[in-house]
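Undergrad: Turn this into a model:
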Amino acid sequence: MALFGLKLGWLPIGGFGTIAQLIMPSICLALPFLAYVARLTRNSLLDVKSQNYMRTAKAKGLDDATALARHGMKVAILPVVTYLGPMAAYVLTGSFVVESVFNISGLGMVFVNAIQNTDPFLLTGAVVVYSALLVFFNFVVDVMYTFLDKRIQLHA
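TA: Prediction:
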């Protein structure tokens, strides 16, 4: 904030409404997840590259990049998709620290205000919304599994 907002004047420091006001809070929320997703993707790709079906694809004449893109990526992305469900719910509900620092009214601030004002009904509503988002995103992850891995099927 001090460098890009105050010293250089490139980005606004706080508020909510324009794209420029969303850049710094988005970076603050996404950076820790980005590092973890990159590490998870790397480890998963390294595991997939040593599998027998990847060696078979290379033996049939595919180069490393093509074999990975055609055969390995769908399997390698499964652990990342598993992590993205709860992560998306967390990011969408927001972080009360980021909301406080950048002066954004979000669900995190609703939690804080409900606790400070001892409002059990508002707190319960916020918990229900967060829980519904968590269930929804985990459902989306389960449905995505069926498209990524043909061994997994949905049953009614």
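
Undergrad: From here on, just use CA atoms for contacts and neighbour counts.
TA: Will do.

Undergrad: Please spell out which residues along the host helix or strand of residue 67 are buried.
TA: Secondary-structure element containing residue 67, defined by DSSP states H and E: helix 64-67. Within helix 64-67, the residues that qualify as buried by neighbour count (16 or more other CA atoms under 10 Å) are residue 67.

Undergrad: who touches that helix?
TA: 54, 57, 58 (CA atoms under 8 Å, 6 or more residues apart in numbering).

Undergrad: tell me which element the second one is part of?
TA: Here residue 57 sits within helix 52-59, counting by DSSP H and E.

Undergrad: related to what we said a few turns ago, I'd like the next helix or strand past the helix holding residue 67.
TA: Once the chain leaves helix 64-67, the next helix or strand it forms, by DSSP H and E, is helix 73-76.

Undergrad: List the buried residues of whichever helix or strand comes after that following helix.
TA: On the C-terminal side of helix 73-76, the closest following helix or strand by DSSP H and E is helix 78-93. Buried positions in helix 78-93, judged by neighbour count with 16+ other CA under 10 Å: 78, 80-90, 93.

Undergrad: one more, for comparison:
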Amino acid sequence: MHREALFTGERTLPPEVMANIEAKYHLNDPIMTQYFNYLKQLAHGDFGPSFKYKDYSVNDLVASSFPVSAKLGFAAFFLAVVLGVSAGVIAALKQNTKWDFAVMGVAMTGVVIPSFVVAPLLVMIFAITLHWLPGGGWNGGALQYMILPMVALSLAYIASIARITRGSMIEVLHSNFIRTARAKGLPMRRIILRHALKPALLPVLSYMGPAFVGIITGSMVIETIYGLPGIGQLFVNGALNRDYSLVLSLTILVGALTILFNAIVDVLYAVIDPKIRY
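TA: Below you'll find the model as predicted:
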């Protein structure tokens, strides 16, 4: 790809304009020099200028968009964990009953239906037909504007967490220490809450790290459908506009968040399960 395409798409610029651009962005420097200069900028938290939004830096764009994705992501993550764990525990306690089959049926449905199908269906039902909730917009993060995108974003994760919790809880309930607790006559509620739930949540905890990052950063479809000014929509606009500095910066941000939350999960894993402490 020619250099002018990087900044101007298909337009051809006069040579003097291209010379000014190359001087401004140090495009005539050796590749390794450009690379280390970019790393130096990253170390100082400077993601550079946006090629599309001339009056804004990438830092400005990310700073204005990330809080939207973070607020929606935290809400969707909380909903996914609470409903997913609760549904999984109920299905495990009612194994091979209608409750188990119902929960797993809903969970399988949630896994196989993609978000780009769920989101328009929710808009059609609750916004267009019933007029209960707004079908789009952000309005400062008001609750009524968050409900539909939050449900659409968390549905697949609710289903996955429910399936993981059910399988893990069934395995724990058949463990020897649970049989011992039952033989001692402990109430089932106490057995579940104090003895079974903690080890059953370990596989769920391993899933939470990448799930949380996926919820916050993987909402491109949801944010586009509901018109939310988050980093998902920012990434899509950056890709369509060939704003390479913006796309690269968001990719680095996602990678950093993935490393961070996986590290947090490892620490929590050691807190919950002392057996893996070094």
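
Undergrad: one step back: with distance to residue 64 of structure 1 added, can I get the buried residues of helix 78-93 of structure 1 in JSON lines?
TA: Compiled in JSON lines, the buried residues of helix 78-93 of structure 1 are given as follows (distance: CA to CA, whole Å):
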{"residue": "78", "distance to residue 64 of structure 1": "20"}
{"residue": "80", "distance to residue 64 of structure 1": "21"}
{"residue": "81", "distance to residue 64 of structure 1": "23"}
{"residue": "82", "distance to residue 64 of structure 1": "25"}
{"residue": "83", "distance to residue 64 of structure 1": "26"}
{"residue": "84", "distance to residue 64 of structure 1": "27"}
{"residue": "85", "distance to residue 64 of structure 1": "30"}
{"residue": "86", "distance to residue 64 of structure 1": "32"}
{"residue": "87", "distance to residue 64 of structure 1": "31"}
{"residue": "88", "distance to residue 64 of structure 1": "31"}
{"residue": "89", "distance to residue 64 of structure 1": "35"}
{"residue": "90", "distance to residue 64 of structure 1": "36"}
{"residue": "93", "distance to residue 64 of structure 1": "40"}
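
Undergrad: and the two most separated of the residues you listed?
TA: Farthest apart among those by CA to CA are 78 and 93. That separation is 23.7 Å.

Undergrad: Any figure for the gap between the spatially most central residue of structure 2 and residue 244 of structure 2?
TA: Geometric centre of structure 2, nearest residue: residue 215, 1.8 Å, by CA atoms, centre = their mean. Here the criterion is CA to CA, to the nearest Å. By it, residue 215 of structure 2 lies 23 Å from residue 244 of structure 2.

Undergrad: quick one on the thing from earlier: quick one: distance of the helix holding residue 67 of structure 1 to the chain centre.
TA: 27 Å (CA atoms, centre = their mean, to the nearest Å).

Undergrad: That helix vs structure 2, average distance?
TA: Superposed on structure 2, helix 64-67 of structure 1 shows a mean distance to its aligned partners of 2.4 Å (mean CA distance after the TM-score superposition for structure 1).

Undergrad: according to the alignment, that helix goes to what range in structure 2?
TA: Mapped onto structure 2 using TM-score structural alignment, helix 64-67 of structure 1 spans residues 188-191.

Undergrad: Stretch 28-41 of structure 1 too?
TA: Taking TM-score structural alignment as the measure, structure 2 aligns residues 152-165 with stretch 28-41 of structure 1.
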